[in-house]
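>>> Kindly return the folded structure for what I paste below:
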Amino acid sequence: MADVPASEARRAFLRTLEKGQVRRGTVSSVSDVDALVDLGGFDGLLRTPEVSWQRREVPLGQVLRVGQDVTVTVLDVDADRDWLTVSLKSLRDDPFREFARTHLGHVVPGRVTKVASIGVFVRVHDHVEGLLPASELPEREDDDQHPAVGDVLVVEIADINLDRRRVKLALRDGG
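Just a heads-up that it's a prediction; the model follows:
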């Protein structure tokens, strides 16, 4: 390949890759919003949302480090544009799907994480929050009786939308 221009060699390497393919690579760069993974001749872009199923609350540099060996799934390849995106999380089971399979209809305690005009958001499982709509809340005479952040409510997992990754809750006795 010494006679082949670098850009042509890169395109040739990209043509060997396919969407969905699993490859080993090495983290070559990390920023706050993404990382690059060297797949042996070409860096694939690893965006923050593709690192983990959990919401990222710490800088990416605390999760990945330059030189770290990783296994990724190829998400998109565009040899004409010299473009490659990869994913770490696609190789792991989606915890939201597991939650949906096992929790629909269950009555559970949950902690209020946010109060909004549309209702209250309640953490019902590790990294899973649901919305208890305002229409589910009993009418109260003063705001001191409405749920506040930190309160524990007893709720039913009433509906789960896998496509939108949303959980609808219903208030139950004890809440």
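
>>> C-alpha only now, for contacts and for neighbours.
Noted.

>>> ok, now which ones touch residue 44?
Under the criterion of C-alpha atoms under 8 Å, 6 or more residues apart in numbering, the neighbours of residue 44 are 36, 37, 38, 83, 84, 85, 86.

>>> at 10 Å instead, please
Taking C-alpha atoms under 10 Å, 6 or more residues apart in numbering as the contact definition, residue 44 lies against 25, 27-28, 35-38, 72, 74-77, 82-87.

>>> same thing with residue 72?
Neighbour list for residue 72: 20-26, 37, 39, 44, 46, 50-51, 85-91 [criterion: C-alpha under 10 Å, 6+ apart].

>>> Could you check how far it is from residue 36?
11 Å (C-alpha to C-alpha, to the nearest Å).

>>> picking that back up, now go through the contacts of residue 72 and say which are in strands.
Taking DSSP state E, the ones among the contacts of residue 72 that sit in strands are 22, 23, 24, 25, 26, 37, 44, 46, 85, 86, 87.

>>> how about this one, so we can line them up?
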Amino acid sequence: MINPSTRGFFTSPGERRIRDHPVISRPHSKDEKGSVYPGVGFITVPELSWQYFDEVSEVVEIGQRVTCSVLCCDTAQGEARISLRALQPDPFQEFADAAREGHEFCGTVTKLVPFGAFVRIMEGIEGLVPLDELVSMPVETPEQVVQIGDRVKVTIISLDRDARRLLLALMTSGRRTAGSGTDASAPTSPKT
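Model prediction:
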């Protein structure tokens, strides 16, 4: 059963509907040796999936049986913290194996924030284009340059594997990309 002290974490209608019901009724958890332990556990929202989602119900359903990895057990409190995403490969790490600074990608603008725009360059891989990397002229908001859903060409300016952060620069004709020293109109071949 979901711990009642977590009620403040649930904000969307789907999460409010789920909060009073067990999200995971009887998960099967595996330890490092592959042993299976049937039981009840709690999965925090970040441990559900590597992918971005708006509703918990996009990942799990009420009463669904799942196989998870045990993160920790508190026998005094009778709680088990478990993870679905621990059993899935991290798409960012796979991406980081092949991607390097200067590689170019076409992507879709997914979110605008006061300090820049997020661009999805592959399924499960999004990076931030900081406001000062959107155009060479200063702008106050990202809406002055791009809109959600726009297809854009970007280049990697920084990739931090440990923090799982990807910084991108928007490429426009004739603009030099940050860190690459090449003209954005010059063709390069990304290794993805």
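
>>> Any idea what the TM-score comes out to?
Scored against TM-score structural alignment, normalised by the length of the first structure, the superposed chains reach a TM-score of 0.67; 145 aligned residues with a C-alpha RMSD of 3.1 Å.

>>> In CSV: the ones in strands among the contacts of residue 72 of the first structure, plus distance to residue 102 of the first structure.
CSV is the format used below for those (distance: C-alpha to C-alpha, whole Å):
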residue, distance to residue 102 of the first structure
22, 29
23, 32
24, 33
25, 35
26, 36
37, 35
44, 35
46, 31
85, 32
86, 30
87, 26
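
>>> which among those end up buried?
22, 25, 26, 37, 44, 46, 85, 86, 87 (16 or more other C-alpha atoms under 10 Å).

>>> Trace the fifth one over to the second structure, please.
Correspondence of residue 44 of the first structure to the second structure, assessed by TM-score structural alignment: residue 41.

>>> what do you get for the last one?
Pairing criterion TM-score structural alignment: the partner of residue 87 of the first structure within the second structure is identified as residue 83.

>>> Please enumerate the shared neighbours of residue 72 and residue 36 of the first structure.
Residues touching both residue 72 of the first structure and residue 36 (C-alpha under 10 Å, 6+ apart) are 25, 26, 44, 46, 85, 86.

>>> residues touching the first one, list them.
For residue 25 of the first structure, the contact set (C-alpha under 10 Å, 6+ apart) comprises 36-44, 67-72.

>>> corresponding residue for it in the second structure?
Counting by TM-score structural alignment, residue 25 of the first structure has no partner.

>>> Distance of the closest residue to residue 25 of the first structure other than its chain neighbours relative to residue 144 of the first structure?
Nearest non-adjacent residue to residue 25 of the first structure, counting by C-alpha to C-alpha, 6 or more residues apart in numbering: residue 39, 4.5 Å away. Going from residue 39 of the first structure to residue 144 of the first structure by C-alpha to C-alpha gives 57 Å.

>>> Compare the two (neighbour count), which wins?
Neighbour totals were compared for residue 39 of the first structure and residue 144, and residue 39 leads with 20 against 8 (other C-alpha atoms under 10 Å).

>>> For residue 71 of the first structure, give its distance to residue 39 of the first structure.
10 Å.

>>> hang on, the earlier thing: just put the buried ones among the ones in strands among the contacts of residue 72 of the first structure in CSV and tack on distance to residue 158 of the first structure.
Shown next, in CSV, are these (distance: C-alpha to C-alpha, whole Å):
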residue, distance to residue 158 of the first structure
22, 37
25, 42
26, 43
37, 41
44, 40
46, 35
85, 36
86, 35
87, 32
